[in-house]
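>>> After the sequence you'll find the predicted model.
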Amino acid sequence: MSAEIKLQSRIICPECGHATLETMPEDACQYFYDCTKCGVVMKPLPGDCCVFCSYADVKCPPVQAESSCCR
């Protein structure tokens, strides 16, 4: 029995610390995210497939499902 995939994740800006609750795409990796407070454009850290894996409290759905991702 597999764990439920979470689609809501709180993404936290590394520049200003602003946190925003977002709904993640279920079948794609999001490479860029604009902070709604300071405007910085976030990009995945080396080794991560998307901004949610780098800057959010919940990893992206493909990683949660342990399926192939956009790496």
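Here it is on my side, so go on.
>>> From here on, just use CA atoms for contacts and neighbour counts.
Fine.
>>> Would you mind pulling the contact partners of stretch 38-57?
9-16, 24, 29-35, 58-60, 69-71 (C-alpha atoms under 8 Å, 6 or more residues apart in numbering).
>>> Second structure follows, compare the two:
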Amino acid sequence: MDITLQSTITCPECGFSREETMPTDACTWYWECPRCNALLRPKQGDCCVYCSYGNVPCPPVQESGKGGCCD
């Protein structure tokens, strides 16, 4: 199985998008939007900001096929 390490994260406050490289060994619980400075946190039930606001879920979720990689 190929794991995608790039995800485009989109700020729900201002719509700014940027491609980011996801870590393979940790969850990303916070992401600050470079445009509006909104501090994004995972939505309830998601393990990280990539699973909530990215177009590709984090690597552990990709590997398992399930949510909650860091629970």
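Cool, the structure landed. Predicted, not measured: the structure shown is a model, and the values here were computed from it.
>>> returning to that earlier point: are any of the contacts of stretch 38-57 of structure 1 buried, and if so which?
Neighbour-count burial (16 or more other C-alpha atoms under 10 Å) is assigned, among the contacts of stretch 38-57 of structure 1, to 9-13, 24, 29-31, 33, 35, 58-60.
>>> Mind checking which of the residues you listed land in strands?
Counting by DSSP state E, those place 9, 10, 11, 12, 33 in strands.
>>> What does residue 51 of structure 2 correspond to in structure 1?
Residue pairing (TM-score structural alignment): residue 51 of structure 2 is matched to residue 53 of structure 1.
>>> so how far is residue 63 of structure 2 from the most centrally placed residue in structure 2?
Most central in structure 2 under C-alpha atoms, centre = their mean is residue 50, positioned 0.8 Å from the mean C-alpha point. Going from residue 50 of structure 2 to residue 63 of structure 2 by C-alpha to C-alpha, to the nearest Å gives 14 Å.
>>> swap in residue 69 of structure 2?
Applying C-alpha to C-alpha to residue 69 of structure 2 and residue 63 of structure 2 gives a distance of 10 Å.
>>> likewise residue 4 of structure 2?
Going from residue 4 of structure 2 to residue 63 of structure 2 by C-alpha to C-alpha gives 10 Å.
>>> In three-state terms, label residue 50 of structure 2 for me.
helix (DSSP: H, G, I helix; E, B strand; the rest coil).
>>> can you give me the helices for structure 1?
51-55, 61-64 (DSSP state H).
>>> who's in contact with the shortest one?
Residues outside helix 61-64 of structure 1 that contact it (C-alpha under 8 Å, 6+ apart): 5, 6, 7, 24, 25, 26, 27, 28, 68, 69.
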